[in-house]
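In: with the sequence up front, the predicted model follows.
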Amino acid sequence: MSSTTSTAPFSKAVVASMRRLYPEDLAEKAWDNTGLLLEAPFDPSRRQRNSVLLTVDLTKAVTDEAIERKASIIIAYHPIIFRGLKSITLANSQQQSLLRLAAAGISACPSQISPIPGLGDWLADIITGQTPPNPSHSQPTPSTKPTDDPFTQKRPTFQLQHYPSASQVNTALNLGVTKHTRAPIKPVDFPDRPGAGMGRIVRFAEAQPLAALIERVAAGVGNPKGFPIAIPQGKAVDEISVKSVGICAGSGGSLFAGLSGVDMLFTGELSHHEALAAIESGQSVVTLFHSNTERGFLHGVLRAQLLETVKEEWEKIRKEETGGDEEAMSDETVEVEVSERDRDPFGILVNEAWQ
């Protein structure tokens, strides 16, 4: 008689929680992949912890981390499987991660957090926040050029710096306190989900200095060493005021296409020609590199949200399901952690002589 193969009971609770929080019907199915993507068989003899690991990208480093932590399931903002697979082999780095996770009994599921009030509103909260007077994190502004003659300098020493850990974001920013209105760029009509849709348009009651918005963005993502901005030629940052902002996590080009009547675009990345078109039309652009507009949300919002919901779903499963593994069903523990190894592939290369 063949043995029964099933999903870990705790993983079922996590998947049910994600579907409650972020219904799959709201996902942009034209370019996204929804639902449970890797369903690892449950083996009671080597049961994983009742732990969820949140990440933006499911990389080899995050796979190592999940295995070391003995997590039951990974929730990744970017689906690791986008298209149909004709084979799953160790030769492909992403497929290698999937095979290693399955062998370790760890499932994987995309998060689907962008279409509803959540990630877009978190970015809107940052852009409408306020930094406290004399914040403790403030530092002297780095020099923008070497003080010595560049032709007589020694060879510069560069240091590659990635954005701060998710645990360091939003520590010096009062979110969403500047008076404003907001609405989706691309609304989605969904029952009981007011404000659902892709992206956000923020309109301030009073125009805001671009320099202040840049300061808010920096504080909202942990004060990195720098990030790209684009402004119209002939203008200076301190001359520009902003009354409205178009916001999109990740890559905003397609969502911003045809968007007019906003003074600034705030996103993870834009192509060269998209940025040129924006500043030629008088807009300013602030970008953070793709996943840096997404990662802080995992720590700042999703972790607590998911922890509460999983506790409810796990308690329900423990009461309703009978005949399962007694040790697994008796474990009341629920943990939701954010990956410390997940990071955007791009960092800032800083010349130490300029600091």
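Out: That came through, no problem.

In: switch to C-alpha atoms for all contacts and neighbour counts from now on
Out: Fine.

In: ranges for the strands of the stretch 101-250 of the chain?
Out: 107-110, 158-161, 180-183, 186-187, 197-198, 200-209, 229-230, 241-251 (DSSP state E, counting those that start in this stretch).

In: okay if I get these as a markdown table plus distance to residue 348 and mean neighbour count?
Out: Below are these laid out as a markdown table (distance: least, Cα to Cα, whole Å; neighbours: other Cα atoms under 10 Å):
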| stretch | distance to residue 348 | mean neighbour count |
| --- | --- | --- |
| strand 107-110 | 28 | 26 |
| strand 158-161 | 5 | 12 |
| strand 180-183 | 31 | 16 |
| strand 186-187 | 32 | 15 |
| strand 197-198 | 29 | 24 |
| strand 200-209 | 25 | 18 |
| strand 229-230 | 14 | 16 |
| strand 241-251 | 18 | 23 |
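
In: contacts only, for the closest residue to residue 162 other than its chain neighbours.
Out: Of all residues not flanking residue 162 in the chain, residue 347 sits nearest, at 4.3 Å (Cα to Cα, 6 or more residues apart in numbering). Shown in contact with residue 347 (Cα atoms under 8 Å, 6 or more residues apart in numbering): 160, 161, 162, 163.

In: try it against this one:
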Amino acid sequence: MSASLSPTSSPFTRAVVSSMRKLYPESLADKTWDNTGLLLEAPFNPTRRQKNSVLLAIDLTKAVADEAIARKDSAIVAYHPIIFRGLKSLTFTDPQQQSLLRLAQEGISVYCPHTAVDATPGGMADWLCDIVTASIHTPAAPETTPPQASAHYTVPTYPVPAPVTNSDPSTIPPHTRSTILPSPPPLPENMDSAGMGRLVTFSRPQRLTSLIDRIADGVGYPGGIPIAIPQGAAIEELMIRTVGVCPGSGSSVLMKGEVPDLLFTGEMSHHEALAAIERGKVVVALAHSNTERGYLRAVMRGRLEEVLRAEWEGQRAEALKGLEGGEEGLGEVLRDGECEVHVSERDRDPYGIMIRRV
């Protein structure tokens, strides 16, 4: 192996991984089926500098890989694992494997936290609770003209989550929040509420239409809200006291035990949705990753940047103490105090909304 090529990831990438593990402990991930952690450790070459930057995405697609390569990021934090099952080969014939090979060649590592983010207090599930309880405020969406694709259809549009701020506490409806499937002990310190899914219980029933407005606001004003309501019900008259939330595919969490009045998730099967409305319940299923992507910009970016700055400062200061003069290029890397976290501009749900113009 070349002296300039160390069999480890870059020091900055190691700081990224350490920071993610502090924020979203891997012990909280559901390891019975999930595959989380550092899934691609790209070799570190100090003579070919990457930027001290991280790119956040929900899905590691070719478009996202291209974006990270063009930006010269050191690492990608991709919420969904790019590797779920054992691989028997890595070749360029498979598009996803092709992205992994290209990223490794460019020195870009990939960390995937997935259900660790779902279960962690303050993670995606709690962010969805903040949306339905109006605990966060999103600026009003600008009025836009649907882009034209033809005389009869618009081109597909995709939700674009906007920055959020905390709402005035006096305007938040009184409610309680609990974990649906608590994580088994031992739990990380100060994470007693960890687990999958959350149940919001309002002290007074809320109008379903008000909750729909909050959801549309929070996830980026999608072109439509997929919703299932009981047959014969009038949507303007439906009142909701309990809301079960789960990012992604939430039926295995939300359909256990007593079913809440509203099931708010990314996707449910046809038969699961039927089972819910036959019980008099309501389902809002936004398309899988539309319940996840906004969290990156609203919460994760800021949290990771804060923790990563401190982590990188400490790690590089310690490494500089023991630096040997002959380690080519490493000193320059360790003396670079820059630290950036960005959200991908290319990442989006596979499904968009196309509107037929009458």
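Out: Thanks, I have it. Quantities reported herein were computed from a predicted structural model and do not represent experimental measurements.

In: JSON lines please, covering the strands of the stretch 101-250 of the first structure and showing distance to residue 327 of the first structure.
Out: Shown next, in JSON lines, are these (distance: least, Cα to Cα, whole Å):
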{"stretch": "strand 107-110", "distance to residue 327 of the first structure": "19"}
{"stretch": "strand 158-161", "distance to residue 327 of the first structure": "44"}
{"stretch": "strand 180-183", "distance to residue 327 of the first structure": "48"}
{"stretch": "strand 186-187", "distance to residue 327 of the first structure": "46"}
{"stretch": "strand 197-198", "distance to residue 327 of the first structure": "42"}
{"stretch": "strand 200-209", "distance to residue 327 of the first structure": "46"}
{"stretch": "strand 229-230", "distance to residue 327 of the first structure": "54"}
{"stretch": "strand 241-251", "distance to residue 327 of the first structure": "41"}
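
In: among these, which is nearest residue 95 of the first structure?
Out: Across the strands of the stretch 101-250 of the first structure, residue 95 of the first structure has its closest neighbour in strand 107-110 (12.4 Å, Cα to Cα).

In: before we move on, the earlier item: the second structure: which residue goes with the residue nearest to residue 162 of the first structure?
Out: Using TM-score structural alignment as the criterion, residue 347 of the first structure maps onto residue 352 of the second structure.

In: between the strands of the stretch 101-250 of the first structure, which one is closest to residue 306 of the first structure.
Out: strand 107-110 (13.4 Å).

In: what comes up buried for the lengthiest helix in the second structure?
Out: For the second structure, the longest helix by residue count, based on DSSP state H, is helix 301-321. Across helix 301-321 of the second structure, burial judged by 16 or more other Cα atoms under 10 Å covers 301, 304, 305, 307, 308, 309, 311, 312, 313, 316.

In: can you pull the contacts of the fifth one?
Out: By Cα under 8 Å, 6+ apart, the contact list for residue 308 of the second structure reads 15, 16, 19, 339.

In: what is the aligned counterpart of residue 10 of the first structure in the second structure?
Out: Aligned partner of residue 10 of the first structure by TM-score structural alignment: residue 12.

In: count of neighbours near its match?
Out: 29 (other Cα atoms under 10 Å).

In: residue 12 of the second structure falls within a helix, correct?
Out: Yes: the assignment for residue 12 of the second structure by DSSP: H, G, I helix; E, B strand; the rest coil puts it in a helix.

In: the helices in the stretch 151-300 of the first structure, which residues?
Out: Ranges of helices within the stretch 151-300 of the first structure are 210-220, 253-256, 272-280, 295-297, based on DSSP state H, counting those that start in this stretch.

In: okay, the ones you listed, which one's buried deepest?
Out: helix 295-297 (a mean of 26; mean count of other Cα atoms under 10 Å).

In: kindly confirm my reading that residue 337 of the first structure is in a helix.
Out: No: read with three-state DSSP, residue 337 of the first structure is strand and lies in no helix.

In: how about the contacts made by it?
Out: 51, 52, 53, 54, 303.

In: now tabulate those in a markdown table and tack on secondary structure and distance to residue 195 of the first structure.
Out: A markdown table is the format used below for these (DSSP: H, G, I helix; E, B strand; the rest coil; distance: Cα to Cα, whole Å):
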| residue | secondary structure | distance to residue 195 of the first structure |
| --- | --- | --- |
| 51 | strand | 31 |
| 52 | strand | 28 |
| 53 | strand | 28 |
| 54 | strand | 25 |
| 303 | helix | 21 |
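
In: give the contact list for residue 106 of the second structure.
Out: 42, 69.

In: what do we get in the first structure for it?
Out: In the first structure, residue 106 of the second structure lands on residue 104 (TM-score structural alignment).

In: about what we covered before: list the contacts of the match of residue 10 of the first structure.
Out: 52, 74, 312.

In: relative to residue 230 of the second structure, which of those is nearest.
Out: Distances from residue 230 of the second structure to the contacts of residue 12 of the second structure, taken by Cα to Cα, are shortest for residue 74, at 49.3 Å.

In: can you get me a residue count around the residue mapped onto the closest one from the first structure?
Out: Aligned counterpart of residue 74 of the second structure in the first structure: residue 72 (TM-score structural alignment). Neighbourhood size, residue 72 of the first structure [other Cα under 10 Å]: 27.

In: I'm done for today, thanks for sticking with me.
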